[in-house]
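Trainee: sequence unavailable; structure follows:
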């Protein structure tokens, strides 16, 4: 029998921060929002660090770790920022536990430079 667990809610939208089902954790796209919900108006390095910190916080609040992440989706608005993003990404994921990743150039739905979602797995 399948059990679905919703972890946290989005402050402004009818979505969960993450949804868990049969060991799989699907994390909603994270953007560089501070604890008060304000978007960080910084450079890519600053925004990537906050975005990945937010992602890590959601993962850990569901009792997973970054080592459990199997896939990451990254949307950046300017491909010239890719090297900066990669540099920050390497601080969060080592080669041994690197998830599969797709990176896409995209216009953002909010005024930020990056959005990241993830899928994690651990045996139920």
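Mentor: Happy to help now that I have it. Here the structure is a predicted model, which is why all the values come from computation and not from measurement.

Trainee: from now on I want contacts and neighbour counts done on CA atoms only, so please keep to that.
Mentor: Will do.

Trainee: all strands of this structure, in order?
Mentor: Across the chain, reading from the start of the chain, the strands by DSSP state E fall at 4-9, 16-21, 24-30, 69-76, 100-105, 114-121.

Trainee: which other residues reach the last one?
Mentor: Residues from elsewhere that reach strand 114-121 (C-alpha atoms under 8 Å, 6 or more residues apart in numbering): 23-32, 44, 47-48, 51-52, 55, 64, 68-77, 108.

Trainee: just want the angle from it to strand 100-105.
Mentor: Direction vectors for strand 114-121 and strand 100-105, defined by axes from the mean of the first three to the mean of the last three C-alpha atoms, to 10 degrees, enclose an angle of 160 degrees.

Trainee: including mean neighbour count and distance to residue 87, could the strands of the chain go into CSV?
Mentor: As requested, the strands of the chain are exported to CSV (neighbours: other C-alpha atoms under 10 Å; distance: least, C-alpha to C-alpha, whole Å):
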stretch, mean neighbour count, distance to residue 87
strand 4-9, 14, 29
strand 16-21, 18, 25
strand 24-30, 21, 18
strand 69-76, 19, 14
strand 100-105, 13, 14
strand 114-121, 22, 14
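
Trainee: try this one next to it:
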């Protein structure tokens, strides 16, 4: 009986020793992964009119770029473009292109899109313009919400992957 207890405790000790080594190795690997990740970079805006805005146009985490939502505002005039949903969609996407260009990216870098329409009945008209800017078909979510910022008919935000 003593021999069985000795073997039992010896086996149990070896088991826990192995578990401890595996956990320690896992912790070291996790630490190494965490050390490799960069902290978020909150890039300043390239638009003079947005310098005092309470948000960043773009936030970078490693090679992922999270862009703030854009509306169909012509930043040179400070007003929404005229011409309805098509014109506002085009301006939204041009604004996104401008932000991406500041970080050496194009619309081809876009992998995820969130679209908010003021009126879901504008979906088909918006989609016709959208397809010309993002033919690679990034993942997309589209929904309608009443009363967008500045009376906009559409807001679009994207996530892009840099090189």
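Mentor: Alright, I've got the coordinates. Source: prediction; values computed, not measured.

Trainee: how about residue 3 of the second structure, what's its partner in the first structure?
Mentor: Counting by TM-score structural alignment, residue 3 of the second structure corresponds to no residue in the first structure and stays unaligned.

Trainee: tell me the SS of residue 3 of the second structure?
Mentor: Of the three states, residue 3 of the second structure takes helix under DSSP: H, G, I helix; E, B strand; the rest coil.

Trainee: that one: neighbour count?
Mentor: Here the neighbour count serves as a burial measure; for residue 3 of the second structure (other C-alpha atoms under 10 Å) it reads 8.

Trainee: again with residue 33 of the first structure
Mentor: Neighbourhood size, residue 33 of the first structure [other C-alpha under 10 Å]: 16.

Trainee: tell me the buried residues in stretch 50-59 of the first structure?
Mentor: Of the residues in stretch 50-59 of the first structure, those buried under the neighbour-count criterion (16 or more other C-alpha atoms under 10 Å) are 50, 51, 52, 53, 54, 55, 56, 58, 59.

Trainee: that stretch corresponds to what range in the second structure?
Mentor: Counting by TM-score structural alignment, stretch 50-59 of the first structure falls onto residues 91-100 of the second structure.

Trainee: for residue 8 of the second structure, give me its contacts.
Mentor: The contact partners of residue 8 of the second structure, by C-alpha under 8 Å, 6+ apart, come to none.

Trainee: kindly provide the distance from it to residue 102 of the second structure.
Mentor: If you measure residue 8 of the second structure against residue 102 of the second structure using C-alpha to C-alpha, to the nearest Å, the figure is 66 Å.

Trainee: what does residue 15 of the second structure give?
Mentor: 55 Å.

Trainee: next one: residue 135 of the second structure
Mentor: Using C-alpha to C-alpha, we find residue 135 of the second structure at a distance of 21 Å from residue 102 of the second structure.

Trainee: from the middle of its chain, how far away would the longest helix seen in the first structure be?
Mentor: Taking residue count as the measure and DSSP state H as the definition, the longest helix of the first structure comes out as helix 44-61. Taking the mean C-alpha point of helix 44-61 of the first structure and that of its whole chain, the gap between them comes to 6 Å (C-alpha atoms, centre = their mean, to the nearest Å).

Trainee: list the contacts of that helix.
Mentor: The set of residues that contact helix 44-61 of the first structure without belonging to it, under C-alpha under 8 Å, 6+ apart, is 7, 17-18, 27, 30-34, 40-41, 65-66, 81, 84-85, 88-89, 92, 112-118.

Trainee: mean shift between it and the second structure?
Mentor: For helix 44-61 of the first structure, the mean deviation from the second structure after alignment is 0.8 Å (mean C-alpha distance after the TM-score superposition for the first structure).

Trainee: alignment lookup: residue 127 of the second structure to the first structure.
Mentor: Residue 127 of the second structure is assigned residue 86 in the first structure as its aligned equivalent, the criterion being TM-score structural alignment.

Trainee: actually residue 117 of the second structure, not the one I typed
Mentor: Aligning on TM-score structural alignment places residue 117 of the second structure opposite residue 76 in the first structure.
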